[in-house]
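Engineer: below are the sequence and a predicted model; questions follow.
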Amino acid sequence: MMKWVKTSVMFCAAVVLALPYAVDACPVSTVDIVHTDFGANDVLKIWGGGQEGLDVYGGVYMLDKTNGTGEGNIWPDGLIGALCTELTEMAPTSTLTYDVIMLENGPVPTSFLSGPMGAAKADYIRELWGRFYDPSWVGNGQFSSQQNGAAGAFAAAIWEIVYEKLPTSPLKWDVTADGTAGDRGFRCENIDASIANCWLHALDGTGPKADLRLFSYGGSQDYIAEVPEPASIALLGLGGALSMLRRRKTSR
């Protein structure tokens, strides 16, 4: 029994190490998802992404995943907590097959911003997530006013990065003021702007950077999701292996 478990653990570790090569061998990465609920969230009034004074939900979107290909299989089927990165399109009300792409290559379509966000903005979002994202925002339960407020501020900070031109210093980001000429830029009301701006001003490039991907679909909102840690994937694989062992013992 112990030998079999040890072999299973080694197998799971090998699977984790092989994931990058498996992804390279399968260039098409997708997830089948639908928006089902919200985690911690707040209602913001936003100007940006072609919207003028629109009330939107800012915070964690709960996505129900039922299938995946390539890198999309890294996320187990079930609920995924994600953040909306796009203000020009709506959340999916039926299951759609989203592409899993690198963060810097979105949001899609890229026409409003005249191109994807690019590497510099993507790195700011990775650091924002690595420093300040709170996993307690994820779920379908009740959330405190502090959690809802923080999740809303976090969403505003993401949209500030995506839709504003890059400032000369992170200290110049301000979610309450549109700093970009023309129809681009971003600003919002009805949030704790002090939290959002404090987080944005802290992004000096020295903080931890989360491993993020973009779930992208032309015609529906794009979402940012964190790649599960390899240790979590290994544990999921071990759980499946132990389940198989139990089935074997039962069948004897």
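Structural biologist: Received the coordinates, thanks.
Engineer: contacts and neighbour counts: CA atoms only from here.
Structural biologist: Will do.
Engineer: for the stretch 51-200 of the chain, what spans make up the helices?
Structural biologist: In the stretch 51-200 of the chain, helices defined by DSSP state H, counting those that start in this stretch lie at 118-132, 145-163, 193-201, listed in chain order.
Engineer: now render the ones you listed as CSV, adding distance to Trp47 and mean neighbour count.
Structural biologist: Below are the helices of the stretch 51-200 of the chain laid out as CSV (distance: least, C-alpha to C-alpha, whole Å; neighbours: other C-alpha atoms under 10 Å):
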stretch, distance to Trp47, mean neighbour count
helix 118-132, 19, 19
helix 145-163, 10, 24
helix 193-201, 14, 19
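Engineer: take this one as well and set it beside the first:
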Amino acid sequence: MKTRKTATILCTAIVLVLPCLAKATPVGTVDIVHDGYGASDVLTIYGGGHSGLNGYGGVYMLDKTAGTGQGNIWSNGPIGGFCIELHQWSPDTTTKYDVVALQEVNNSFMGGVMGAAKADYLAELWGRFYNPAWADGGPYSGEEKGMAEAFAAAVWEIIYEDMPASPLNWDVTVDGSAGSHGFYAQNVNSALANSWLNILDGTGPKAQLMAFVNEGKQDFLVQVPEPATVCLLGLGWLVFLRKRRTA
């Protein structure tokens, strides 16, 4: 009886989410504007159409003022995210973004969608090494700024390089891809970024991530807030319970 009651309560919560889950992407919208930075520092970027661009790497603070669908998973107010589209610029006025599954993000510079393999790498990178203190309003220490900057470089390495044969081949100091693909950075703690990238073997914790995307503006990588993550995981738990009862 207790199991049935728990499952009923969980199911009620999940039913509220299922209409959004059933839709094709986008699964919602958010109205956001770039509102400064969390922990971050200036590095030199080679990739995504840039050759020697000095720009901020680290947490982008996004001010959300409205949303629809799964966009309402995030409360209005500040959201910390990471840039995942170097050839676009962040929104300086409030702009409507679509909320999409990370693996379905289309990067026009790379000529296709991100795909599940890169999305998994990003989920594990975030799950292992992201620090929420990088987006808590500051002030930020030099160490925090350097770590968030290295994290951004690791994100861009995954997005802009071709998939390596092994995570040991990720290297933010070298452009390892043919043609216009590829990424490397200078004036960043590359040893730290590479140490993170090189141990992404699929066994670490993986964060629940989504993307905010807009065709004419920079796209952002964001984490699903924890209560929503629990609800999404609960859907899998209900399936497990059902299988046990019918086995």
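Structural biologist: Received the coordinates, thanks. Keep in mind the model is a prediction, meaning the values are calculated, not measured.
Engineer: ok, back up a step: closest one to Ser94 of the first structure among the helices of the stretch 51-200 of the first structure?
Structural biologist: Nearest to Ser94 of the first structure among these is helix 145-163; the distance by C-alpha to C-alpha comes to 23.2 Å.
Engineer: how far apart are the closest one and its match in the second structure?
Structural biologist: Compared with the second structure after fitting, helix 145-163 of the first structure deviates on average by 0.2 Å (mean C-alpha distance after the TM-score superposition for the first structure).
Engineer: the helices of the stretch 51-200 of the first structure into CSV, with extra columns for distance to Cys26 of the first structure?
Structural biologist: Output for those, formatted as CSV (distance: least, C-alpha to C-alpha, whole Å):
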stretch, distance to Cys26 of the first structure
helix 118-132, 23
helix 145-163, 29
helix 193-201, 36
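Engineer: and the helix or strand where Leu238 of the first structure lies, how far out from the chain's middle?
Structural biologist: Assigning secondary structure by DSSP states H and E places Leu238 of the first structure in helix 230-251. Offset of helix 230-251 of the first structure from its chain centre (C-alpha atoms, centre = their mean, to the nearest Å): 27 Å.
Engineer: the second structure: which residue goes with Trp173 of the first structure?
Structural biologist: When the second structure is aligned by TM-score structural alignment, the residue opposite Trp173 of the first structure is Trp170.
Engineer: with Gly185 of the first structure instead?
Structural biologist: Going residue by residue (TM-score structural alignment), Gly185 of the first structure aligns to Gly182.
Engineer: one more: Thr85 of the first structure?
Structural biologist: By TM-score structural alignment, Thr85 of the first structure lines up with Ile84.
Engineer: circling back: contact partners for the match of Gly185 of the first structure?
Structural biologist: The neighbours of Gly182 of the second structure, taking C-alpha atoms under 8 Å, 6 or more residues apart in numbering as the test, are 47-48, 157, 160-162, 175-176.
Engineer: what of Asp42 of the first structure?
Structural biologist: Applying C-alpha under 8 Å, 6+ apart, the residues near Asp42 of the first structure are 57-59, 148-149, 151-152, 191.
Engineer: tell me the secondary structure for it?
Structural biologist: What DSSP: H, G, I helix; E, B strand; the rest coil gives for Asp42 of the first structure is strand.
Engineer: nearest residue to it other than its sequence neighbours?
Structural biologist: Gly152 (4.9 Å; C-alpha to C-alpha, 6 or more residues apart in numbering).
Engineer: do you know how far that neighbour is from Cys188 of the first structure?
Structural biologist: From Gly152 of the first structure across to Cys188 of the first structure, the span is 11 Å (C-alpha to C-alpha, to the nearest Å).
Engineer: over to Cys12 of the first structure?
Structural biologist: 45 Å.
Engineer: before we move on, back to that, which one of the contacts of Gly182 of the second structure is nearest to Ala117 of the second structure?
Structural biologist: Asp162 (11.1 Å).
Engineer: quick one: map the residue nearest to Asp42 of the first structure onto the second structure.
Structural biologist: When the second structure is aligned by TM-score structural alignment, Gly152 of the first structure is paired with Glu149.
Engineer: what's near enough to touch its match?
Structural biologist: 39-43, 56-59, 188-189.
Engineer: need the max-distance pair from those.
Structural biologist: Val59 and Asn189 (15.7 Å).
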